[in-house]
Each structure stands twice: as C-alpha cells, then as structure tokens.
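Participant: no sequence on this one, just coordinates:
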C-alpha cells in the first residue's frame, strides 16, 4: 500500500513539474485523475483492513467448528455402517433395493411402489435408476403389490 501511495505522490510531483496553467482543461483533468487515484488508494487500504478483520473473524469460527468437528468424527468412527439401516424406522415401511452399479443398498418408502404417479428412485451415490414404479422393472425382493381393495382401505 505504501508503494502505491509513493507512486501517486510521484505523479503529483510530475504534474506540478509540468507547470501547466491552473485554468487550463489539461491541468484540471490531470489534477482530478491524481485526486481520484489518491481516493482509490484510501478506499483500497480500508478494504484491506476490513478483509484482514474478516479473515480473523472467519478463522476464529473455523477454529471453533473444527474442534467440534473432530469430536463428531471420533464418534462417527465408533459407529459401524452395518449397525445402521435407514429401513428400521418404526412407523414407515421401507423397501430396500441394491444399486446394480455401485451395489449400495437404497431405501425408499414402500408407498412409492403403488403410487399412481410414475416415480424413479435413483442411487444417491452414482445416480443410477434403481427402481421405477411404472412396471418396467421387477418389484423389489419380498415385496408384493397391493390389491386394489387393500389400497382403498389405506
């Protein structure tokens, strides 16, 4: 920043050394350009100070959250993937389908199978379509399509 201010001062000295008449247009334009450069240097310095303050502020948040994140990571390491299944909810029936591409198990609500609208279920990892309820794909293993009477009772 100091170098920029020195260069602006140098320009001011050069302009004064030209000994342009103060009333002429060239002198006024050159004077205004140099004043604008000085104002820009002031604004740039203010922005630089504000940026440094903001960086300090963000770093303080980052440090706080990073400490919390380490605690969470430690807890996650203790939980095995096999111990958790999204299909174990009490109130909602889920259907499990294995993705043919990445072999992840995808869980979705069983109501999707019988829904009147055509719904595609895609794998969140590889975006492969794993089930479409339009009859073009076989029903998931262990699932039987509801009869019309059962659907009306629900």
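Facilitator: Looks like it arrived, so ask away. Everything numeric in this text was worked out from a predicted model, so none of it was measured.
Participant: make it CA atoms for all contacts and neighbour counts henceforth
Facilitator: Will do.
Participant: so where do the strands sit in the chain?
Facilitator: 94-98, 105-109, 120-122, 129-132 (DSSP state E).
Participant: so which of those strands comes closest to residue 20?
Facilitator: strand 120-122 (74.8 Å; Cα to Cα).
Participant: try it against this one:
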C-alpha cells in the first residue's frame, strides 16, 4: 500500500513540475487528489482486514481450546450403565403397576 501512496506522490510532483494551466491542469490535479484519497482509503481497509484476521485467529484458537476441553471430558466420562433387557422390562412393569 505504501508503494501506491509513493506513486501518487510521485505523480503529484510530476504534475506540479509540468506546470499545466487551464482545464487540463485542473483535471490532472483532481485526478491526483482522487487517487490520493483512494490510496488512503485502501490503506484503512487493509488495516481493518488485518484486524479482522487477528480477531478470527483468536476465535479459532479459543474454539480449539473449547474442542480440546470437550474431547478430554468425553474421554474421561464414565460410560453409562446399561441395564440388561430383562431388568429394564421388569422396572417398567413395576413402575406402571405402582401408580396410586
């Protein structure tokens, strides 16, 4: 981006050295002003993109930490006790008959 700003400054110096008068000079000056504004705006946008990239990298690192914590907890969790099918059936029958 600095190269673009340097080139615009170079063009500004050339235009001043040419000493162009009249409408051509005004057009040339305005074109250089527009290019200068565009270069500044592009620099600002580049800085914002850099900030967004840093933010996304931080989010990615946080997400990696959360995933690692979740995965570690899943590995250390006790497995669920599975009742044999005959016990499950008996438990269902006993709970349905004990209603008041």
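Facilitator: Right, received. Where do you want to start? All figures in this text were calculated on a predicted structure; none of them were measured in a lab.
Participant: how about the strands of the first structure in a markdown table, adding distance to residue 73 of the first structure and mean neighbour count?
Facilitator: Below are those laid out as a markdown table (distance: least, Cα to Cα, whole Å; neighbours: other Cα atoms under 10 Å):
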| stretch | distance to residue 73 of the first structure | mean neighbour count |
| --- | --- | --- |
| strand 94-98 | 27 | 18 |
| strand 105-109 | 23 | 17 |
| strand 120-122 | 28 | 16 |
| strand 129-132 | 31 | 18 |
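Participant: quick one, which of the ones you listed is nearest to residue 40 of the first structure?
Facilitator: Comparing the strands of the first structure by Cα to Cα, strand 120-122 comes nearest, at 53.5 Å.
Participant: tell me how far the residue opposite residue 58 of the first structure in the second structure once aligned lies from residue 64 of the second structure.
Facilitator: Mapped onto the second structure by TM-score structural alignment, residue 58 of the first structure lines up with residue 56. To residue 64 of the second structure, residue 56 of the second structure is 12 Å away according to Cα to Cα, to the nearest Å.
Participant: likewise for residue 72 of the second structure?
Facilitator: For residue 72 of the second structure, the distance to residue 64 of the second structure - Cα to Cα - is 12 Å.
Participant: dump the residue contacts of residue 49 of the first structure.
Facilitator: Contacts here follow Cα atoms under 8 Å, 6 or more residues apart in numbering; on that basis residue 49 of the first structure touches nothing.
Participant: any idea what it aligns with in the second structure?
Facilitator: Counting by TM-score structural alignment, residue 49 of the first structure corresponds to residue 47 in the second structure.
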